[in-house]
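Novice: Need the 3D shape of this:
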Amino acid sequence: MKHHYYWAFIIFLSIQTISAQKIQTIDSLNAILVQNSSLKTDSLIIIFENNLKDAQKIDYKKGIGEAYKNIATIYGYEANGEKRVEYNLKAIRVFEENDLKPQAANLYGEMGYGMKRDNMEKAQYYMNKGLKIAEAGNYKEVLDRTYNNYGVLKEMQGQLDSALYFYKKGLAIVENRNYTEGLPYSYSNLAGVYSQLGNYKLSREYFYKAKSIREEIKDRKGIAENYTQIGEVYLTEGKPKTAISFFKKSLPIARNEDYRFLMQYTYQQISEAFKRLNQTDSALYYFERYSVFKDSINSLETSKKIAALEVEYDTEQKENQILQQRAEIIEKDLQVRRKNLYIYGSLGFAFLLGLLGYLVYSRQKLKNDQLKKESELQVALAKIETQNRLEEQRLRISQDLHDNIGSQLTFIISSLDSLKFKLQNKDHKVTDKLTEISLFTAMTINELRDTIWAMNKNVITAEDLQTRISNFIGRAQNSKDSIQFNFEYENAGIPEFVFTSVEGVTIYRIIQEAVNNAVKYAGAKKIAISLLTGQKSSFKVEITDDGNGFDLNNYDSGFGISNMKKRANDINALLEIKSTQDSGTSIFLQSKV
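Specialist: Just a heads-up that it's a prediction; the model follows:
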C-alpha cells in the first residue's frame, strides 16, 4: 500500500514540474510585444493560436486570457474590428472569472482605445472601467498606458488641456518605472497636442524622440506611425511638399507590417497635401486609394456585429453568474456531506464503507443529472447555432451589397465629381447632366442603405420606422426648403409596437412614393405625414398635400399609384386615394385588422 502511495507522489511531482515548464513557455510567448515584432501578422496569429491551445490543454487561465488578448491586438492591426472585439471579450471573460484584475483593467483600457474611431461613448465607458480597476489596485504597469490612451480620447474630442494632463500623468509613471517601450507613446501623444497648439518645433522634437527609441527597440509599426505624424505637423504648418516626403516614408513600412488603418489614414493625408499643392490628378489618385481602404475597413456591418458581440457578452456574463451561484450551492452541499463523513467516521470502518457507498451513489446520481442537463443544453445550443447561421447568411448578403455595389456607386460619384471639376466653365449642359447623374447615384446609395436596413431586422419597431421617416423628411426639406413638411406619430395602443420587416419597409416606401409625387408633380407648398399605431398590430398612415391634385379617373401612371397599391396588397393593407384637380391629394394606408 505504501509502495503505491510513493509512486503516486512521484507521478504528481513530475506532472507539476512539466506544468510549470509549460506555463513558463506560454508566458514567454504571450510576452512578445506585437507592436515591436518583425513577424507578419498572419505568422503572429498562428503563434498565439498555438499558444492558446497549449494554455487550454493545462487549463492555465492567465495564459488563455493573454493569448486571446494578443490575437485581438493582431486583428486590430489587420482592421478586422469584429474579430478584435470578439477575442477581447473572450479575454475579459477569462480575466474576470479568475480574478485577474490587473489584466482585466489593462484590457478594458485597450478595448476603449480600440473603439475610439467607431464609438466614442463606448470607448470612454470601457476606458473608465479600466481606470477604475487600475486606480483601485494602484497597478502602475496598467495606469501608465491607460492614462496615455485616455488622453487620446480627450484629444479626439478637442479637450487639449485634459489631454495634456493625462499624457503627463502617463509619462511620469513611465519614467518612474524606467519603462523604455512606453516612452514613445507618451512622447508621440504630447507631440500631437503641441502640434494642435501651434508649437510645431516642439511637436517635431517629441516625435523624433519617439522615433529614435522605436528604432532602437525595432518597433516597425511605431516608426511608420511617427513618419505619418511628422508629416501631419508639416502639413498643418503649411508645408505640404515636406509633408508628402514623410508620408511616403511611412507607407512602405505600414504595407510591409500589414498595418491597414495607418495605410488608409496616410493615403488620405497625401491626397490632402496634393490638393493643397493644386495637383488634382495626384490628389484624386490617392483619395481613390484611401476610399478603397475605407470601404473595405469601415463596412456598414462592422458596428452592428460589434454591438451584437457586446450584447452576447453581457448576456453570457449574466448566465455565468447564475451558473456560479448554482456551483456554490453544489459546493456547499458537498461540504456538508464531508462534515458528516468526518463525524460518523469514528463509528467504525464498516459504517465508513457504507457512507462511502452512499457518496459514490450520490455522485453518480449527480453526474447523471449533469449529463442530462448537458444533453438539454446541447440541444438548445444547436437551435441557437441554426438561428445564428441564418442570421449570418442574411448579414453576409447585406454586407456584399454594401461592400460591392455601395463602393462602386461611391466610386462613380467620385469620378463624376472629378469630371465636373475638369469640365467646369467649358460646357454647362454636360456639367449639369453630370450633376444630375451624381444626384441620382447618391439617391441610389440611400435606397441601397434602406434595403440593407430592412434586411438586417426580423422586426422593425415603431420607433425605428419613425426615425427613418424623420430622416427622409429631413433630406427632402434640405432639398426643397420652399416646401413645409410636417410629420406626426401617435401610439394609441401597444407600448412597444413592432412591424414585421416587410410591413416596415413597405410603409416607408409608400410614404417615399407619395412625398416624391407631391414634390415633383403636384407643386405642393405643404406636405403632412401622420402615423398612428393601435391595438393588435393595427396601423394607419395619412399623407396629404395642398398641390394641384389630379383626376382619379384619368391619372398619369407615372405617379406610381399602381405601384403603391401593389405594395399595400403585399402586406394585406388597404390603400385609399382622394384627389381632385386644384384641391390637393390625400393618401390613406391602414391595416385590415
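
Novice: Going by C-alpha atoms from here, please, whenever you check contacts or count neighbours.
Specialist: Fine.

Novice: chain center to stretch 390-404, what's the gap?
Specialist: The chain centre lies 16 Å from the centre of stretch 390-404; the measure is CA atoms, centre = their mean, to the nearest Å.

Novice: residues of that stretch that come out buried?
Specialist: Buried residues in stretch 390-404, defined by neighbour count with 16 or more other CA atoms under 10 Å: 394-395, 398-399, 401-403.

Novice: Give me the subset of those residues lying in helices.
Specialist: Using DSSP state H, the members of these that fall in helices are 394-395, 398-399.

Novice: Which one of the residues you listed is nearest to Glu205?
Specialist: Top of the list for closeness to Glu205, among those and by CA to CA, is Gln399 at 44.1 Å.

Novice: need the contact list for Gly160.
Specialist: Not quite, residue 160 is Leu, not Gly. Listed by CA atoms under 8 Å, 6 or more residues apart in numbering, the contact partners of Leu160 are 154, 193.

Novice: my read is Ile587 is in a strand, agree?
Specialist: Yes - counting by DSSP: H, G, I helix; E, B strand; the rest coil, Ile587 falls inside a strand.

Novice: how about the closest residue to it other than its chain neighbours, secondary structure?
Specialist: Leaving aside its chain neighbours, Ile587 sits nearest to Ile577 (4.6 Å; criterion: CA to CA, 6 or more residues apart in numbering). State at Ile577, reduced to three classes by three-state DSSP: strand.

Novice: Wait, Ile577 touches Lys565, no?
Specialist: No - checked against CA atoms under 8 Å, the pair Ile577 and Lys565 is beyond contact range at 9.8 Å.

Novice: In contact with Ser186, which residues are there?
Specialist: Ser186 neighbours (CA under 8 Å, 6+ apart): 148, 167-168, 170-171.

Novice: what's the distance between it and Gly151?
Specialist: Distance, Ser186 to Gly151, by CA to CA, to the nearest Å: 10 Å.

Novice: Give me the common contacts of the two.
Specialist: Joint contacts of Ser186 and Gly151 (CA under 8 Å, 6+ apart) are Tyr167.

Novice: which SS class is the residue lying closest to Ile297 once chain neighbours are set aside?
Specialist: Leaving aside its chain neighbours, Ile297 sits nearest to Ala79 (6.0 Å; criterion: CA to CA, 6+ apart). The local conformation at Ala79, judged by three-state DSSP, is coil.

Novice: Let me see the ranges of the helices in the stretch 401-550 of the chain.
Specialist: Per DSSP state H, counting those that start in this stretch, the stretch 401-550 of the chain carries helices over the ranges 407-423, 428-455, 462-479, 501-520.

Novice: can you list those helices in TSV and add mean neighbour count?
Specialist: As requested, those are exported to TSV (neighbours: other CA atoms under 10 Å):
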stretch	mean neighbour count
helix 407-423	16
helix 428-455	15
helix 462-479	15
helix 501-520	19
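
Novice: Between these, which one is closest to Lys540.
Specialist: Closest approach to Lys540 among those is made by helix 501-520 (9.8 Å; CA to CA).

Novice: and for comparison, fold this next one:
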Amino acid sequence: MGLNYRLLVLVFLLFANLSAQTSKAKIDSINAILVQNSAIKTDSLFTIFQQNLENAQTLNYPKGIGEAFQKIATLYGYEGDLDARLEYNFKALRIFEQHELRMEEAYLNAEIGYQMKRDDMTKAEAYMNRGMKLAEQEVYENVLDRIYNNYGVLKEMQGQLDSALYFYEKGLELVKKRDFTEGYPYSYSNLGGVYGQQGKYDLARNYFEKARQIREEIGDQKGIAENFTQIGEVYLAEGKNQEAISYFKKAVPVAHAQDYRFLEQYTYQQLSQAYKNLRQTDSALFYLERYGVFKDSINGLEVNKKIAELNLNYETEKKENQILEQRAQLAEKDLEVRRKNAFIYGSLALAFILGLLGYLIYSRQKLKNSQLQKEHELQVALAKIETQNRLQEQRLRISRDLHDNIGSQLTFIISSIDNLKYQLKDADSGILEKLSMISAFTSTTINELRDTIWAMNKEKISVEDLQTRISNFIERAQSSKDSVQFSFDFNTKQAPDFIFTSIEGVNIYRVIQEAVNNALKYAEAQNIQVTMQVWDADQFKVAVVDDGNGFDLKNHQQGNGLGNMKKRVQDIGATLQIETQPTQGTRVILQSK
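Specialist: Predicted coordinates:
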C-alpha cells in the first residue's frame, strides 16, 4: 500500500513538473513577442503582457516576471509615459539581480541608460557602461549588438560622431555574425543618422532605405514609420522641403495606426518646419497645432488637469441648478432602468443557458460522430489487414504447390531424360541431341520457376535481395558461355534501404534476363555489362550493354522477347529505351519515370 502511494505521488509530481515546464515555455514565447514589429495594437499588448506577468507570478517564475515587466516598460515608452517606463524597468532589474539572471541584467542596465539619455547623460552613460561591461565579460553576443548600437546613440547625442560610428559598426558586425534579421534595421538606421549629420546625405538615405526594406519584410510597422521620418529629415537638412514633406506624410498614418504617439508628435513638428521653409504659413500653422495637441496629450497631463479644474469651477455654479433638476428626473428613470436591466439580464441569462445546452448537444453529437468515424476507419483497416493476410497465405500456398508439385515433377523429367540418354547412348545422335535440348529447357524452366516462387513469397523486394538474384543469374550465364566476359555494377550508396514491390522486382529481373539472353543467343557478344543505380524518391535505372552484332531497330520485326520486355516495363510504370545499330552493339535502358 505504501509503495503504491509513493508511486502515485511520484507520478503526480512528474506531471506537475511537466505542466510547469509547459507553462514556462508559453510565458517565454509571449515575452518573446517583438513590440516593435507586432501587428497587435498597444492596448491589446498591454493586456497580453499584464496577463503574462500574472501567470509568471503565479508560477513564481523569475525570468518570466522580469521580462514581462520589461515588455510593459517598452509599451509605456511608446505611449510617451517615460516615468512609468522607468518604474517598470527598475522592477525588472531588481528581479534579474536577485535571481542572478546575468544576461537579462546586462541588457536591461544598458536599456535603462539608453532611456535616461535625454534627462541625465551622466547617469545614462553609467548604466550603459555597467551593462556593456557585464555583457562583454560573459560574451553575451545576442545582447551586445543592441548595447553597442544604443551606446552609439549616446555618443551621437554628445556630438562624438566618430565614437558613435565605431560602436554602430561594432553592433553591425555582431548582427552579421549572428545573421540576426531584426538587428539589421537598427544598425543601418543608426549609421544613416550619423552620415546625415556629417552631410553625407546620399549615404544616409541609402542606409535608411536598406533598414526600411528589411522592416517591410519582417512587418515592423513602427520601424517603417521611423525610417520614413528619418529619410524626410535628411531631405529637410538638404533643403529639399517637398521631398521631406512626402516622406513625413508617409510616416504619420503608419505611426498613428501603430499608436506610436511620440513619433507622430515629432513628425508633425518636422512637417510644420518644412512648410515654414516653403513659406506656406497655413500648412505650417496647421501641423504646428497638431504637434501642440500631441505634445499636450503626451507631456502635458498636469496642465490638462489644471485646465479641467478651472473649467469645472467655472461650470459648477451653472450646473448646480441643472443637477437638482436632473436628480428628480433620474429618480423617476432609475426604476424604469432597473426594470429594463432585469429584463435584459434575464433574457441574456436565458439565451446563455440555451446556447450552452445547444453547444453541449452539438459537442456530444460531434464526439459521437467522431467515434463512429474512428470505428469505421478501424474496421476498414482491420479488413484490409485481414485481406492482405489472406493474400499472403494464398501466395505462400501457391508457391509451395509450385515448388512441391511442379518443381518435383520437372526434376523427375530431367532425371528420366538423363536415364533415357544413358540407356540410348548408342542411339541416333539426333535423338540424343533432342533429349539434351529437352533437359536444358526443363532446367531453365526450373530456374524460372524458382524465380517466380522467389517473387511470390515476398510483398517487397530489397535492393540487396535483387542484387543477389541478378548476380546468381549472371554467374549461371557466365558458366554457360566461358568465352563471354560479364561485368555487373550495382550502385546503392545513395539509397541503401531502397525497396521494390514484388512486381517491380520480378519485372526488372526478367527484363535483365531477356536482354542478357538476347545478347548471348543472337548478338554473338563478347562483352556484356549490366549496371543498376538507385537513389531517393523511388528512382532507379538499369542498363544492359553488349558489343554484339546489333540490329536495325526500324526495320527489325519485333518478336516475343522485345514485346515481353516492353509489356513488363509498362506494368511497373517505367520507360524502356533500346539503342542499337548493325555492328555497333546494343544498349537496353530501363528507367523509372
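
Novice: In the ones in helices among the buried residues of stretch 390-404 of the first structure, find the pair that's most separated.
Specialist: Arg394 and Gln399 (8.6 Å).

Novice: which residues touch Arg205 of the second structure?
Specialist: Contact partners of Arg205 of the second structure, counting by CA under 8 Å, 6+ apart, are 192, 196, 231, 234.

Novice: now do Gly80 of the second structure
Specialist: Contact partners of Gly80 of the second structure, counting by CA under 8 Å, 6+ apart, are 261-262, 298-299.

Novice: tell me which element Gly357 of the first structure is part of?
Specialist: Element membership for Gly357 of the first structure (DSSP states H and E) is helix 349-400.

Novice: If you count contacts, what does that helix end up packed against?
Specialist: helix 300-345, helix 428-455 (3 or more CA pairs under 8 Å, 6 or more residues apart in numbering; DSSP states H and E).

Novice: Dump those into CSV; add distance to Gln21 of the first structure as well.
Specialist: Output for these, formatted as CSV (distance: least, CA to CA, whole Å):
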stretch, distance to Gln21 of the first structure
helix 300-345, 31
helix 428-455, 52
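
Novice: for those, which one sits closest to Ser407 of the first structure?
Specialist: helix 428-455 (9.4 Å).

Novice: Please tell me which residues of the second structure that closest one aligns onto.
Specialist: Under TM-score structural alignment, helix 428-455 of the first structure has no counterpart anywhere in the second structure.

Novice: One more: stretch 278-290 of the first structure?
Specialist: Under TM-score structural alignment, the match for stretch 278-290 of the first structure in the second structure covers residues 279-291.

Novice: quick one on the thing from earlier: select only the buried ones of the contacts of Arg205 of the second structure in ChimeraX?
Specialist: Burial among the contacts of Arg205 of the second structure is assessed by 16+ other CA under 10 Å; the matching ChimeraX selection reads:
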select :192,196,231,234
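
Novice: Which strands or helices does the helix or strand hosting Lys22 of the first structure pack on?
Specialist: Following DSSP H and E, one finds Lys22 of the first structure within helix 2-30. Secondary-structure packing of helix 2-30 of the first structure (3+ CA pairs under 8 Å, 6+ apart): helix 41-57, helix 61-77.

Novice: what's the most buried one of those helices?
Specialist: Mean neighbours per residue, mean count of other CA atoms under 10 Å, is largest over those for helix 61-77, with a mean of 24.

Novice: Superpose on the second structure and give me the mean offset of that one.
Specialist: On superposition with the second structure, the mean distance recorded for helix 61-77 of the first structure (mean CA distance after the TM-score superposition for the first structure) is 0.7 Å.

Novice: quick one: that helix aligns where in the second structure?
Specialist: Under TM-score structural alignment, the match for helix 61-77 of the first structure is residues 62-78.

Novice: just to revisit the earlier point, compile the helices of the stretch 401-550 of the first structure into JSON lines and extend it with columns for distance to Phe487 of the first structure.
Specialist: What follows is the helices of the stretch 401-550 of the first structure, written out as JSON lines (distance: least, CA to CA, whole Å):
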{"stretch": "helix 407-423", "distance to Phe487 of the first structure": "31"}
{"stretch": "helix 428-455", "distance to Phe487 of the first structure": "19"}
{"stretch": "helix 462-479", "distance to Phe487 of the first structure": "7"}
{"stretch": "helix 501-520", "distance to Phe487 of the first structure": "11"}
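
Novice: Which one, of these, ends up nearest to Ala55 of the first structure?
Specialist: Of these, nearest to Ala55 of the first structure by CA to CA is helix 428-455, at 40.5 Å.

Novice: That closest one vs helix 501-520, what angle?
Specialist: 160 degrees (axes from the mean of the first three to the mean of the last three CA atoms, to 10 degrees).

Novice: wait, what's in contact with Ile217 of the first structure?
Specialist: Ile217 of the first structure neighbours (CA under 8 Å, 6+ apart): 36, 181.

Novice: corresponding residue for it in the second structure?
Specialist: Under TM-score structural alignment, Ile217 of the first structure pairs with Ile218 in the second structure.

Novice: what's the answer for Asn517 of the first structure, then?
Specialist: Checking with TM-score structural alignment, Asn517 of the first structure has no match.

Novice: related to what we said a few turns ago, closest to Ala91 of the first structure out of the ones in helices among the buried residues of stretch 390-404 of the first structure?
Specialist: Nearest to Ala91 of the first structure among those: Leu395, at 25.5 Å, using CA to CA.

Novice: Tell me roughly how far the helix or strand that contains Arg93 of the first structure lies from the second structure on average.
Specialist: Secondary structure from DSSP H and E places Arg93 of the first structure in helix 81-97. Aligned to the second structure and superposed, helix 81-97 of the first structure gives a mean residue distance of 1.0 Å (mean CA distance after the TM-score superposition for the first structure).

Novice: Tabulate the helices and strands packed on helix 2-30 of the first structure in a markdown table, adding columns for distance to Phe207 of the first structure.
Specialist: Below are those laid out as a markdown table (distance: least, CA to CA, whole Å):
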| stretch | distance to Phe207 of the first structure |
| --- | --- |
| helix 41-57 | 25 |
| helix 61-77 | 21 |
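
Novice: Out of these, the one nearest Leu531 of the first structure is which?
Specialist: Per CA to CA, nearest to Leu531 of the first structure of these: helix 61-77, 43.6 Å.

Novice: neighbouring contacts of the helix or strand harbouring Tyr148 of the second structure?
Specialist: Assigned by DSSP H and E, Tyr148 of the second structure belongs to helix 141-157. With CA under 8 Å, 6+ apart as the test, helix 141-157 of the second structure has contacts from 103, 107, 110-111, 114, 117, 121, 125, 128, 131-132, 135-136, 161, 163-168, 170-175, 178, 183, 186-187, 190, 194.
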